[in-house]
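Novice: I'll drop the sequence and a predicted model, then ask my questions.
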Amino acid sequence: MTLSANNFEHLFLGALALFVVLECVLTMLQTHAADRAARHLPEPFVGRLSEAAHRKAADYTGETAQAALLLTFLGAAFALLMTFGHGLTFLTALAMGLSSNMLVVQWTLLALLLGAAALLEFPFGWFARFRVAERYGYMRRERGPWLARTARETLAGWLVALPLVAVLMALLEATGEYWWVAGWVLWVLYLVWRWGFSTAKGLFWGRRAKPVDDPALVALARDYLAALGIEMTDLCIMTRPRSWDHSHLVLAGFGRRRRVVLFAHAAARLSRGELLALLAHDVGHIRHGHAFLRVVLFSLVGALLFWAAGQFGDSPEFYAGFGLADVPLDRPGTHAGFMIACAIVAFPVLFYPLRPVVNLFSRLMQYDADRFAAQVARPDDLVRALVRLHRDYATTLAPSRLYSLFHYRRPHAGMRIEAILTRAKAEGRPLDEARFPYGFSVLLAELDRPVLERSALARALADGREEREETESRRTVDEALDDRRYAVGLEVGNDPAGAEGNLKNDTAAALRTTKDEAVPDFLLRTPPKTPSVPAEKADGEGNEDDETPKTETTKEGDGARAKNNADTALSQPGAKDS
């Protein structure tokens, strides 16, 4: 069956209408879900967030959803402008006026299209990602620096894309009529490389990762992983890299031999039982082959997209249906650039229904890993770990399930906790019941100890630092590690757009607490006289993005301020913390 230009036009308009209507409905569901959830706190989070802060989070969630809807309208308008507004035709004519070489014409078309999209999105992105957060007090950056940095990043991304697009165009041109097969192969190779790189990256963090100097903890982790079929080669600690914003620890390596890299914020917050639960979660991903399944899924999605591009890449009706007139199909070449331009504009709309399917697959893998962890560890340890490591208190703790399915690949911490509790209740299993794997035994009292004492954590992160850097940061680490004046679990200096925050504040912030949260014994001990190095400086790389306001403290005023902040913790949230 041959599709006419009218068929393509009607298909695209129908998909565009579905896209806009569904996003409007999802936004209403998200706003109403946040409003309903604001009436009461989820039980696992009681004591970590005040009712007023929870109400504020609900309001903020509604406004961010509406700001995201504004970007949806912008995307739909841009798609209409580029297709039926003859924007692609205009850009093609402009590119052909600059060169007669078809490869250069296609490269210029893509460069102009990407540049136009970036310029159009910039002011609306500022409102959605900065202005709303600023109104609620969750944005600590000044407007000027934020705009300057975003502009630099946008320009840098566009400049980096230009040579990559040129190389891609040359490769596709060299493969002839099967360019779409070559494009899919490149996509699969990228997925495999990304999988292998992320798995092995922790093996090469030698300069930044420091061995844990606690034989009991190392033995506990090694024995537990051995009972789960994993051979631990090393246990290290480091501050979390920016690119691993969803991770708390990494089992790096291939096969059964793994290096455990524990990030400092998790080491500072968790007990040893909670650490075992997180280890079990990651082992669940490994044993169930989730990384490989993810590669297969995205390979199949890529195959569908490239197949569609290859089928219609030489069809005049296809281009006419999307408003791209006068495509020089009579000239020799693959014309892949014209197809890619149409794909950039139209495919996000045409394949919008695939988004919840892909997200559902990724979310099911998280639930599956949680189920495995609850079977081989104590469920309440896993629940407490999720609560303690959750940092996105600026948004609602109970988002709409449909909205979350369409917009997030990872389920919210509250959804994961609910699934764990529901399964334990269905099985009639007490939450504190330990079902450790065969061959592993441990005193339950040992599981309630903190992962690392404060001094041991500081020593591990300070190992290898130069004396000058240690001297400069002594005062900072003493203030950061001893200060327990956080409000409602929110870290100052972090943006609300993601679930994770500034790396520079990770370790120090992890040791802060709220008024209603029990303070671990090791935090109440007298700080050691031996100077420590701050966790945020331990990796040898400063964070220029830290906007945390510096607070000068004195011995006389520190206690009064701490008491005052603790009293107001349940009514005034701090800045949000993927």
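Specialist: Received the coordinates, thanks.

Novice: CA only for contacts and neighbour counts going forward, please
Specialist: Noted.

Novice: M82 contacts V345, doesn't it?
Specialist: Yes - contact criterion Cα atoms under 8 Å: M82 and V345 qualify, at 7.2 Å.

Novice: in what helix or strand does E472 lie?
Specialist: helix 467-482 (DSSP states H and E).

Novice: just the buried residues of that helix, please?
Specialist: 470, 473-474, 476-478, 480-482 (16 or more other Cα atoms under 10 Å).

Novice: between the residues you listed, which is nearest A17?
Specialist: A17 has its nearest neighbour among these in A480, at 51.7 Å by Cα to Cα.

Novice: go ahead and confirm the closest one touches A508.
Specialist: Yes - counting by Cα under 8 Å, A508 is a contact partner of A480 at 5.1 Å.

Novice: nearest residue to A118 in space, please, no chain neighbours.
Specialist: Once flanking residues are discounted, A118 sits nearest to T154: 7.1 Å by Cα to Cα, 6 or more residues apart in numbering.

Novice: just to check, the one you found is in contact with A117?
Specialist: No - with contact defined as Cα under 8 Å, T154 does not reach A117; the gap is 10.7 Å.

Novice: how many other residues sit next to A156?
Specialist: 11 (other Cα atoms under 10 Å).

Novice: same for the helix or strand harbouring it, what does it pack against?
Specialist: Element membership for A156 (DSSP H and E) is helix 143-174. Counting contacts by 3 or more Cα pairs under 8 Å, 6 or more residues apart in numbering; DSSP states H and E, helix 143-174 is packed against helix 102-126, helix 179-200, helix 336-350.

Novice: give me the buried stretch members for the shortest one, please.
Specialist: Taking 16+ other Cα under 10 Å as the neighbour-count basis, helix 336-350 is seen to contain the buried residues 336-343, 345-350.

Novice: what about that helix, distance to the chain center?
Specialist: Put simply, helix 336-350 sits 26 Å off its chain's centre (Cα atoms, centre = their mean, to the nearest Å).

Novice: putting a second one here so we can go through both:
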Amino acid sequence: METNSWLLFILVILVGNYLLELFLSYLNIKALLNEVPKEFQDVFDREEYRKSQEYTRATSQFGLIESTVSTLFVLGFLLVGGFNSVDLFVRSFQLGSIVSGVVYIALLLLLSSLLSLPFSFYSTFVIEEQFGFNKTTIKTYCADILKALFLSVLLGVPVLYLILWFFETAGDLAWVYCWIGLTLISIVLQFLAPVLIMPLFNKFIPLEDGTLKEKVLAFAKSAAFNIQGIYTMDGSKRSTKLNAFFTGFGKFRKIVFYDTLLEKLDEDEVVAVLAHEMGHYKHRHIFKMMVISVCHTGLLFFLLSLFIGNEKLFAAFQMEHVSIYGALIIFSFIFSPLNLLLGILVNVLSRKHEYQADRYAADSPSRGAALVSGLKKLSVANLSNLTPHPAMVFFHYSHPPVLARIWKLRGKTENGDV
């Protein structure tokens, strides 16, 4: 394959991905219904439903604007030799290959972050504000950025240095060592995140004594599910959206409820949501997805090892010097189509897992009806799109649409009455 063929291939990837997202957004907006689905007529009035549709349109259209700008920027940056210019700039400091690689990738990531910053700001303080979600202050927003930057330097720089060092010193087995190293780091972070990282962004307060705590503990005991604690998180600090999750492993497992969730759902609905999350553990979904993630990482490093040193690829990016760190950036473009395919397969599995977790919750005594009503309230509070296009679901949804989940819980098919 000639150099210009590699460049053409990369351009096709960039433009093709953009056109795919454009088409999916068009289909998704066209799939919006004017009438409230019958299943939701008891909780969604016409005005709130119209608001949810407007929210879908606004976020979809804004996402397309951001995608257009970023795609045009990357195309222009590629065609004018921007990757090479940054490389030459970093090389002028003569920092050594590994440190130069860290600085090079850090600069590109910083440039990408600066490009996305105005969109993030507008999304938070205009769109989310317009639809009543945003509770983030400018102070909190800036603090989050600084904390994320601190964590990127603290965790990302050593990991990147390790990857570059392995590929420079370990020969043909470098990808294996990178795979093992990154897997071990990821496992360690799973334990450290709830203790050291997440508290940097939110406050976690033990759930107050009361009937809700008693019901949660009783249900966990009936399911032989050991938990270390039950906490509320100040999600309202940033948004009015609702959520709940488990964190930690083994005896260190914790249940975390957004404070917004406790405000909008009644106690039985909260326990039903907990039962759903518990279903993921009972079916070993978290472990299975971790295994898939580990395999994905191994495949990524193996394929990366095949492209390192490919001079024609570097020429397609107009880069004068072949380097390991340059190969990391170039490979991120080459891997994109396969990553899209793998993402689709993972989403298919994830949606299956959600149905299984729903069934686990519904099979618990008197939880089915509470889970349905809880899902409805979550959808209303989050202004969820009740009728996403099947193509959008296929490509991007890790959870089934809420109507499909409710139909499953009620024993209906997707051909049932909406």
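Specialist: Perfect, thanks for sending it. Because the structure is predicted, anything quoted here is derived from the model rather than measured.

Novice: centre of the chain versus the helix holding A156 of structure 1, how much separation?
Specialist: Counting by Cα atoms, centre = their mean, helix 143-174 of structure 1 comes out at 21 Å from the chain centroid.

Novice: A219 is in contact with V212 of structure 1, correct?
Specialist: No - between V212 of structure 1 and A219 there is no contact under Cα under 8 Å: 11.0 Å.

Novice: which of the two has more neighbours?
Specialist: Shown here are V212 of structure 1 and A219; by other Cα under 10 Å, V212 has more neighbours (21 against 13).

Novice: what about A57 of structure 1, distance to E470 of structure 1?
Specialist: 39 Å (Cα to Cα, to the nearest Å).

Novice: next one: R149 of structure 1
Specialist: 30 Å.

Novice: and for S271 of structure 1?
Specialist: S271 of structure 1 is 28 Å from E470 of structure 1, by Cα to Cα.

Novice: before we move on, what about F318 of structure 1?
Specialist: F318 of structure 1 is 64 Å from E470 of structure 1, by Cα to Cα.

Novice: try A462 of structure 1
Specialist: 8 Å.

Novice: now L112 of structure 1
Specialist: 49 Å.

Novice: if I've got this straight, I237 of structure 1 is in a strand?
Specialist: Yes - counting by DSSP: H, G, I helix; E, B strand; the rest coil, I237 of structure 1 is part of a strand.

Novice: cross-check the contact I'm expecting between it and A462.
Specialist: No - using Cα under 8 Å, I237 of structure 1 makes no contact with A462, being 10.8 Å away.

Novice: so which residues of the stretch 201-350 of structure 2 form helices?
Specialist: Using DSSP state H, counting those that start in this stretch, the helices found in the stretch 201-350 of structure 2 span residues 211-222, 259-264, 267-282, 285-307, 311-316, 324-334, 336-363.

Novice: make JSON lines out of these and add distance to G96 of structure 2.
Specialist: Shown next, in JSON lines, are the helices of the stretch 201-350 of structure 2 (distance: least, Cα to Cα, whole Å):
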{"stretch": "helix 211-222", "distance to G96 of structure 2": "55"}
{"stretch": "helix 259-264", "distance to G96 of structure 2": "49"}
{"stretch": "helix 267-282", "distance to G96 of structure 2": "46"}
{"stretch": "helix 285-307", "distance to G96 of structure 2": "21"}
{"stretch": "helix 311-316", "distance to G96 of structure 2": "20"}
{"stretch": "helix 324-334", "distance to G96 of structure 2": "12"}
{"stretch": "helix 336-363", "distance to G96 of structure 2": "29"}
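
Novice: name the stretch among these that sits most buried.
Specialist: helix 267-282 (a mean of 22; mean count of other Cα atoms under 10 Å).

Novice: who are the packing partners of it?
Specialist: Using 3+ Cα pairs under 8 Å, 6+ apart, helix 267-282 of structure 2 sits against helix 211-222, strand 244-247, helix 336-363, helix 368-381.

Novice: kindly recompute the last result at 10 Å.
Specialist: helix 211-222, strand 244-247, strand 254-258, helix 259-264, helix 285-307, helix 336-363, helix 368-381 (3 or more Cα pairs under 10 Å, 6 or more residues apart in numbering; DSSP states H and E).

Novice: out of these, which comes closest to L160 of structure 2?
Specialist: It's helix 285-307; of those, that one is closest to L160 of structure 2 (Cα to Cα) at 13.0 Å.

Novice: what span of structure 1 is the closest one aligned with?
Specialist: Using TM-score structural alignment, helix 285-307 of structure 2 lines up with residues 290-312 of structure 1.

Novice: report the distance from that stretch to the chain centre.
Specialist: The mean C-alpha position of stretch 290-312 of structure 1 is separated from the chain mean by 22 Å, Cα atoms, centre = their mean.

Novice: mean per-residue distance, that stretch to structure 2?
Specialist: Mean deviation of stretch 290-312 of structure 1 relative to structure 2 after superposition (mean Cα distance after the TM-score superposition for structure 1): 1.2 Å.

Novice: quick one: closest of the helices and strands packed on helix 267-282 of structure 2 to S100 of structure 2.
Specialist: Nearest of these (Cα to Cα): helix 285-307, 19.2 Å.

Novice: which strands and helices sit next to the closest one?
Specialist: helix 174-192, helix 267-282, helix 324-334, helix 336-363.

Novice: ok, which of those helices comes nearest S305 of structure 2?
Specialist: Nearest of these to S305 of structure 2, taken as Cα to Cα: helix 174-192 at 6.3 Å.
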